[in-house]
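>>> From the sequence below, what's the structure:
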Amino acid sequence: MTPWLAYLLRTGRTELVRELLENSRVRWFDTHEAAEIIAALGEEDLLRLWGDVHRSVADLLSPNERTDDDLATAYAALRDVPRAQRDRALGDLTLQAAAHGNVSAVLSLLPKLQDPHRHALSALRIITTGTDIEVW
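All right, here's what the predicted structure looks like:
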């Protein structure tokens, strides 16, 4: 379905793509490749809509307890990781927390990173759009 998506967007049929994303019972553009195509063609609004359709607001606002336990276990396991490798593992954990919509965990982990700005932007994109793709 992604070649069809690219064709629709390149030929200016963004309203049809919007309708398919919003109103269709069939999820036409489920893959992350679809989000990459939408981002590559500079359709910010459609990318936000894609993120809204593929993530529920409830997941963003209240991460489940199992996810919290998994994140806590992963954070505890970081004590065994050598200091030189810890920053990368901590960055990965920060992005994983963002993918689960756990904003408080992201905010707690960011100050512990050597380069929090890079991870903060990625986490923000993941939380708001569901994917870490720069849209410019």
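>>> From here on, just use CA atoms for contacts and neighbour counts.
Noted.
>>> how much space between Tyr7 and Ala34?
12 Å (C-alpha to C-alpha, to the nearest Å).
>>> Which one's more surrounded, those two?
Using other C-alpha atoms under 10 Å as the criterion, Tyr7 and Ala34 rank with Ala34 on top: 20 against 11.
>>> ok, and the closest non-adjacent residue to the more buried one?
Thr2 (5.7 Å; C-alpha to C-alpha, 6 or more residues apart in numbering).
>>> Near the one you found, how many other residues are there?
Other residues close to Thr2 by other C-alpha under 10 Å number 18.
>>> Please apply the same query to the one 3 residues further on.
Using other C-alpha under 10 Å, Leu5 has 19 neighbouring residues.
>>> what's the answer for Leu20, then?
Leu20: 15 surrounding residues under other C-alpha under 10 Å.
>>> check which helix or strand covers it.
helix 14-23 (DSSP states H and E).
>>> So which other helices or strands are in contact with that helix?
helix 2-10, helix 44-54 (3 or more C-alpha pairs under 8 Å, 6 or more residues apart in numbering; DSSP states H and E).
>>> could you check the angle helix 14-23 makes with the last one?
Using axes from the mean of the first three to the mean of the last three C-alpha atoms, to 10 degrees, one finds that helix 44-54 and helix 14-23 are set 20 degrees apart in direction.
>>> Please provide the structure for the following sequence as well, for comparison with the first:
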Amino acid sequence: MYFSENIEPIVIGPPTRHPVLWYLWFEHQVPKIVRKIQPDLIVSPDGYLSLNSRVKSLAVIHDINFLHYPKDLPWSSRVYYNHYFPRFAKRADRLATVSEYSKSDISKSYGIEPNKIDVLYNGHNEIYQVYFGY
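The predicted structure is shown next:
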């Protein structure tokens, strides 16, 4: 990734893939880290946010497929997503998603104003053009 000189990326992430540990990470550990480093903005590329932090945030929610196909996820993940993702979406100062369809779906499903959601289409790395000849 490339960043402007006035941006210092600090990458933190949950050390697990279990909903109980997600909760402990985002609601207890992340606020401690945020208080320590005092960022201007939190960017969450997977949509998760701490509800206990007041720092401005941008959450990227690719889709809310779990609402439409709940059986595709384990019960514990489904419960977590259904409970927290509407709250994450409302907590975020801005949302980004990958298509107009997802924007509409998030807006309608979570009662989010469409003007709070930006569409950022998926990109690609130029290395794939060289490798595959496209």
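>>> TM-score for this pair?
Once superposed, chain against chain, the TM-score is 0.29 (TM-score structural alignment, normalised by the length of structure 2); 59 aligned residues with a C-alpha RMSD of 4.2 Å.
>>> re earlier: might one say that the residue nearest to Ala34 of structure 1 is in contact with Glu36?
No: counting by C-alpha atoms under 8 Å, Thr2 of structure 1 does not reach Glu36; the two are 9.8 Å apart.
>>> Tell me the first helix or strand C-terminal of the longest helix seen in structure 2.
As assigned by DSSP state H, the longest helix anywhere in structure 2 is helix 75-91. For helix 75-91 of structure 2, the following helix or strand on the C-terminal side (DSSP H and E) is strand 94-97.
>>> in that next one, what's buried?
For strand 94-97 of structure 2, the neighbour count (16 or more other C-alpha atoms under 10 Å) marks 94-97 as buried.
>>> is it possible to export those residues to TSV including distance to Ser57 of structure 2?
Shown next, in TSV, are these (distance: C-alpha to C-alpha, whole Å):
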residue	distance to Ser57 of structure 2
Arg94	7
Leu95	8
Ala96	11
Thr97	14
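>>> closest to Arg35 of structure 2 among these?
Nearest to Arg35 of structure 2 out of these is Arg94 (C-alpha to C-alpha; 20.9 Å).
>>> Next one: that closest one from Ile42 of structure 2, what distance?
Arg94 of structure 2 is 11 Å from Ile42 of structure 2, by C-alpha to C-alpha.
>>> overlap in contacts of these two?
Common neighbours of Arg94 of structure 2 and Ile42, using C-alpha atoms under 8 Å, 6 or more residues apart in numbering, are 57-58.
>>> Can you show me the helices along structure 1?
Going by DSSP H, structure 1 shows helices at 2-10, 14-23, 32-40, 44-54, 57-61, 65-77, 83-99, 103-109, 116-129.
>>> just the angle between the second one and helix 2-10, please?
In other words, helix 14-23 of structure 1. Using the same axes, to 10 degrees: helix 14-23 of structure 1 against helix 2-10 is 130 degrees.
>>> hmm, back to that, now, which of the buried residues of strand 94-97 of structure 2 sits nearest Tyr84 of structure 2?
Distances from Tyr84 of structure 2 to the buried residues of strand 94-97 of structure 2, taken by C-alpha to C-alpha, are shortest for Leu95, at 14.9 Å.
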